[in-house]
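Asker: Predicted structure and sequence below. I'll ask about it afterward.
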Amino acid sequence: MAAIGLLTLLLALLVSGTHQATFTFKNNCGYTVWPGTLTGGGSSQLSSTGFKLSPGESSSLEAQAPWSGRFWGRTICSTTNNSFKCATADCASGDIACKGAGAIPPATLVEFTIATNGSLDFYDVSLVDGFNLPMSVTPQVGETNSTCQSASCPGDVNSICPPELSVNGANGRAMACKSACEAFQDPKYCCSGNYGSPTTCKPTNYSMIFKKQCPQAYSYAYDDKTSTFTCTGANYLITFCP
């Protein structure tokens, strides 16, 4: 009886230590967005790796902790010759589902590390791979976790994107904005080589364009102090065009 009681207690502790985070995606844009999802660390992908959100529409996915990965929104998408393709942030799978492929830059990213109960989740909005549309993350928590903050990039970087970084549509207007790293492949913009540490890789004139529009978002690889957010045991609302 004692052994059975101990086993029951251990199972209860194991179950109580698990956490399942719900991600709710909301499209506040005036156009359709096709979210993409990518699980990191060799873990299984979520139940959906890509789907469609019409203006005003919402959809949810669940992730079992521990989990890490990223989300983004694809825009200006269509199917031609049975192949699905997007003008921005495409994952090149040929399908609405990304099937384990990531976003092709430039793309606004929302990144997560979801911890088990009692430990901190980490999340951020990243423009390190460039920008294609505004995004935000809002923790859904009770009053006890009211210190958990939203992370947001509400500004339209495309509207002030320098010509040398701009990806233009058929109308000549910017539909996405490259990072300086992608545009120039220079180590000082990519935080690589001799610039591969926080002490040698600093903000540049280009990264500051992103930072001015979106102060809470990562503007370059070592932009941690103002761009990393934490919360415990929360669900999260990811909004396109907050």
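Answerer: Perfect, I can see it now. No experiment lies behind these values; they were computed from the predicted model shown.
Asker: contacts and neighbour counts: CA atoms only from here.
Answerer: Noted.
Asker: Around the nearest residue to N168 once chain neighbours are set aside, how many other residues sit close by?
Answerer: Spatial nearest neighbour of N168, chain neighbours left out: A174 (4.2 Å); criterion: Cα to Cα, 6 or more residues apart in numbering. Neighbourhood size, A174 [other Cα atoms under 10 Å]: 20.
Asker: Repeat that for L6.
Answerer: L6: 11 surrounding residues under other Cα under 10 Å.
Asker: Likewise for the one 4 residues further on?
Answerer: Using other Cα under 10 Å as the criterion, L10 is surrounded by 12 other residues.
Asker: Check which helices and strands the helix or strand encompassing it is in contact with.
Answerer: L10 belongs to helix 2-16 when assigned by DSSP states H and E. The helices and strands touching helix 2-16, judged by 3 or more Cα pairs under 8 Å, 6 or more residues apart in numbering; DSSP states H and E, number zero.
Asker: Quick check: what element follows that helix along the chain?
Answerer: Heading C-terminal from helix 2-16, the first helix or strand you meet, by DSSP H and E, is strand 20-27.
Asker: Just name whatever secondary elements that next one is in contact with.
Answerer: For strand 20-27, the elements it packs on are strand 58-64, strand 235-240, judged by 3+ Cα pairs under 8 Å, 6+ apart.
Asker: any idea how far L13 is from the residue nearest to N168?
Answerer: Distance of A174 to L13, given as Cα to Cα, to the nearest Å: 53 Å.
Asker: ok, now I238?
Answerer: I238 sits 31 Å away from L13, going by Cα to Cα.
Asker: S126 too?
Answerer: Separation of S126 from L13 (Cα to Cα): 36 Å.
Asker: Can you pick out the residue with more neighbours from the two?
Answerer: Between S126 and L13, counted using other Cα under 10 Å, S126 has the larger neighbour count: 28 against 11.
Asker: Now do the same contact list for V137.
Answerer: By Cα atoms under 8 Å, 6 or more residues apart in numbering, the contact list for V137 reads 110, 124-125, 150-152, 236-239.
Asker: and the comparison structure, right after this:
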Amino acid sequence: MNDIGGGTDLRPRDPEAREATHGGAGQDPEKRSQILAGAREVFFERGFDAASMGDIARAAGVSKGTLYVYFENKEDLFAALVGSECEETAERMFVVDAGEEDVETALTKLGFSFVQAILRPSSIALLRTVIAISAKFPDIGRRFFEAGPCEGISRLSVYLAAKVEQGELDIEDVEQAASQFLTLCKDGVTIPALVGAPDAPDPAAVEKSVQGAVRVFMRAYGSRRRPAP
């Protein structure tokens, strides 16, 4: 059976797959999460090309027929995994405390959570895999970009816009400013981890990067009504 597509009849014939279609194909959220957990293990360990639907079925503890009830092919399954991972990561690392009156404190907290999240082994593995297949499957690269970087910029932009309204920041384009801040935070710490450099970023390097990002950002966008840090 071809993992990527084709005209093969993929209708479920085994009992487990027939059960999965009860009430609509791929409607059980627990089963879907179970499959994504298996896919996560296989894709991150072997990469996209080396992974097979059979491998994923075994890792997930389901039949191969059940996989095709929930996902059309391997590309569809990986795209769903990308969306799931990005959504989970965004919820964890792009939370800005709207009640925090001090902008520098809020940005510092966000910067640390952002960098720590992207340096997690699973995040690095996902990024490596997306980069490796994005030329072949550009739609997956697009979905990753929209669910990951774009979502983070959007969330931070809301906070920055509120602080502009309050006179705490002086920014003409909040989306551009949000992108610049996140880029400054990860500058110098992401690439070493991504390429497997022996001297991976340590806590001191992360702190230096984030503190530097906050300092540069506030000097560029701090309201002229308040003294520069």
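Answerer: Perfect, I can see it now. Computed from a predicted structure; not experimentally measured.
Asker: Tell me how the two chains score on TM-score.
Answerer: After superposition, the two chains reach a TM-score (TM-score structural alignment, normalised by the length of the second structure) of 0.25; 96 aligned residues with a Cα RMSD of 5.6 Å.
Asker: follow-up on the earlier one: buried ones in the helix holding L10 of the first structure?
Answerer: Neighbour counts over helix 2-16 of the first structure (16 or more other Cα atoms under 10 Å) mark no residue as buried.
Asker: ok, E62 of the first structure - how many residues close by?
Answerer: E62 of the first structure, neighbours per other Cα under 10 Å, totals 14.
Asker: Repeat that for A220 of the second structure.
Answerer: Using other Cα under 10 Å, A220 of the second structure is surrounded by 15 other residues.
Asker: circling back to that earlier point, export the helices and strands packed on strand 20-27 of the first structure to TSV and tack on distance to T22 of the first structure?
Answerer: Formatted as TSV, these follow (distance: least, Cα to Cα, whole Å):
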stretch	distance to T22 of the first structure
strand 58-64	4
strand 235-240	5
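Asker: which of these sits most buried?
Answerer: strand 235-240 (a mean of 22; mean count of other Cα atoms under 10 Å).
Asker: What helices and strands are in contact with that one?
Answerer: strand 20-27, strand 135-140.
Asker: so F181 of the second structure touches F217, yeah?
Answerer: Yes: judged on Cα atoms under 8 Å, F181 of the second structure makes contact with F217 at a distance of 6.4 Å.
Asker: quick one: which of these two has more around it?
Answerer: More crowded of F181 of the second structure and F217, by other Cα under 10 Å: F181, with 22 against 19.
Asker: Output the contacting helices and strands for the helix or strand hosting the more buried one.
Answerer: Assigned by DSSP H and E, F181 of the second structure belongs to helix 174-186. Using 3+ Cα pairs under 8 Å, 6+ apart, the elements in contact with helix 174-186 of the second structure are helix 103-118, helix 149-165, helix 203-221.
Asker: I'd like the next helix or strand past that helix.
Answerer: Assigned by DSSP H and E, the successor of helix 174-186 of the second structure is helix 190-194.
Asker: Flag every buried residue along that following helix.
Answerer: Judged by neighbour count using 16+ other Cα under 10 Å, the buried positions of helix 190-194 of the second structure are 190, 193-194.
Asker: same deal with stretch 104-122 of the second structure?
Answerer: Neighbour counts using 16+ other Cα under 10 Å place 104, 106-115, 117-119, 122 of stretch 104-122 of the second structure among the buried residues.
Asker: I'd guessed the residue nearest to N168 of the first structure sits against A87; true?
Answerer: No: using Cα under 8 Å, A174 of the first structure is not in contact with A87; the gap is 11.4 Å.
Asker: quick one, the helix or strand containing L38 of the first structure and strand 20-27 angle?
Answerer: Take DSSP H and E as the rule and L38 of the first structure turns out to sit in strand 34-39. In terms of direction (axes from the mean of the first three to the mean of the last three Cα atoms, to 10 degrees), strand 34-39 of the first structure departs from strand 20-27 by 160 degrees.
Asker: Strand 34-39 of the first structure vs strand 235-240, what angle?
Answerer: Relative orientation of strand 34-39 of the first structure versus strand 235-240 (the same axes, to 10 degrees): 140 degrees.
Asker: Report all helices and strands that strand 34-39 of the first structure contacts.
Answerer: Strand 34-39 of the first structure makes packing contacts with strand 67-80 when contacts are defined by 3+ Cα pairs under 8 Å, 6+ apart.
Asker: tell me what the strand it packs on is packed against?
Answerer: When contacts are defined as 3+ Cα pairs under 8 Å, 6+ apart, strand 67-80 of the first structure sits against strand 34-39, strand 83-88, strand 109-114.
Asker: could you give the angle of the strand holding L38 of the first structure to strand 109-114?
Answerer: Strand 34-39 of the first structure and strand 109-114 are oriented at 40 degrees to each other (the same axes, to 10 degrees).
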